[in-house]
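J.: Sequence and computational prediction follow.
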Amino acid sequence: MENLDQQKKKLLLIDDEEGVLQALSLLLGALGHQVFPFSDPVKALQEVTAISPDWIITDLRMPEIDGFGVIEKRNTEYPHIPVILISGHAQEDEIEKAKSLGVKAVLQKPFDPSALTSLINQD
């Protein structure tokens, strides 16, 4: 049972699409992870220190601050926290930019949930 406890992660989930946010929260929560869902990236970034997540999972296209804004903030203030970028419309140049900024993976929506969970459990 100890191994299962070690696999549980604190996940900061950012997506302005409520349906995606709810579905991923339910899925990841059912797998035992502690999920902190935010539809507002500004509020999410204000809570990073308090939450101290193991992973940041963020959408690319959002109002106010996009996924690149989240990644840049992470790079300057929380470089130890790995990021997974999710998007339904990422172009090849955006994927390359995300990888050059240190994103662990880019998942195109819709994606197989097992791809996300296997990434989270790598650590």
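T.: Ah, there it is. Numbers count the residues shown, from 1 in each chain.

J.: Please make it C-alpha for all contacts and neighbour counts, starting now.
T.: Noted.

J.: Can you tell me what sits against the longest helix seen in the chain?
T.: Counting by DSSP state H, the longest helix found in the chain is helix 18-30. Contacts of helix 18-30 with the rest of the structure, by C-alpha atoms under 8 Å, 6 or more residues apart in numbering, involve Leu13, Ile14, Asp15, Gln34, Val35, Phe36, Pro37, Phe38, Ser39, Thr117.

J.: Which parts of the helix or strand hosting Ser118 count as buried, going by neighbours?
T.: Here Ser118, judged by DSSP states H and E, is contained in helix 113-120. By neighbour count with 16 or more other C-alpha atoms under 10 Å, helix 113-120 contains the buried residues Leu116, Ile120.

J.: Put this next to the previous one:
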Amino acid sequence: MDPSSNFSSYRSTLKAAMWRSAGATDERQRIVVPFFSLLVKDLYFLNEGCSNKLPNGHINFEKFWQLAKQVTEFIAWKQVACPFEKNPRVIAFLQASPVLTENGTCQFHFFDLRT
């Protein structure tokens, strides 16, 4: 994942996937899996970086429209039925995986997996 230009390569790929998904007749082509942490980052900075009101005191409808658009897209992605069979081993692994705190994540990155 290339973070240059605010993840422009990823954003272009996501836009193409959304276009493909919208016109797909095959259930497998309707699935879009976004990079969740980037979606959360975008929502956070949109909410924190844009004021709720404009300098003239009016409501900043552009901010709320952008927030609603991103949340609506996410809800649409979530509602697509997955045609793939669930793999119990993968589900068990994901459920047993530890949820790391920020410090735990940093420590994990410095852990040498070759030892």
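T.: Arrived safely, thanks for sending. Note that the structure is a prediction, hence the values are computed from the model and not measured.

J.: Let me know the TM-score between chain one and chain two.
T.: TM-score for the superposed chains, counting by TM-score structural alignment, normalised by the length of structure 2: 0.28, backed by 52 aligned residues with a C-alpha RMSD of 4.1 Å.

J.: Helices - which of the contacts of helix 18-30 of structure 1 land there?
T.: In this view, those that belong to helices under DSSP H are Thr117.

J.: Most widely separated two among the contacts of helix 18-30 of structure 1?
T.: Ser39 and Thr117 (20.5 Å; C-alpha to C-alpha).

J.: Looking at the contacts of helix 18-30 of structure 1, which is nearest Gln6 of structure 1?
T.: Nearest to Gln6 of structure 1 among the contacts of helix 18-30 of structure 1 is Gln34, at 12.3 Å by C-alpha to C-alpha.

J.: returning to what we had before: residues of the longest helix of structure 1 that come out buried?
T.: The neighbour-count check on helix 18-30 of structure 1 (16+ other C-alpha under 10 Å) flags Val20, Leu21, Leu24, Ser25, Leu28, Gly29 as buried.

J.: Stretch 8-22 of structure 2 now?
T.: Applying 16+ other C-alpha under 10 Å to stretch 8-22 of structure 2 flags Tyr10, Leu14, Ala17, Met18, Ser21 as buried.

J.: What about Arg30 of structure 2, how many residues nearby?
T.: As a burial measure, Arg30 of structure 2 scores 21 neighbours (other C-alpha atoms under 10 Å).

J.: Just give the closest residue to it, not the sequence neighbours.
T.: Ser21 (4.1 Å; C-alpha to C-alpha, 6 or more residues apart in numbering).

J.: what's the host helix or strand of the one you found packed up against?
T.: Element membership for Ser21 of structure 2 (DSSP H and E) is helix 4-22. Applying 3 or more C-alpha pairs under 8 Å, 6 or more residues apart in numbering; DSSP states H and E, one finds that helix 4-22 of structure 2 contacts helix 27-30.
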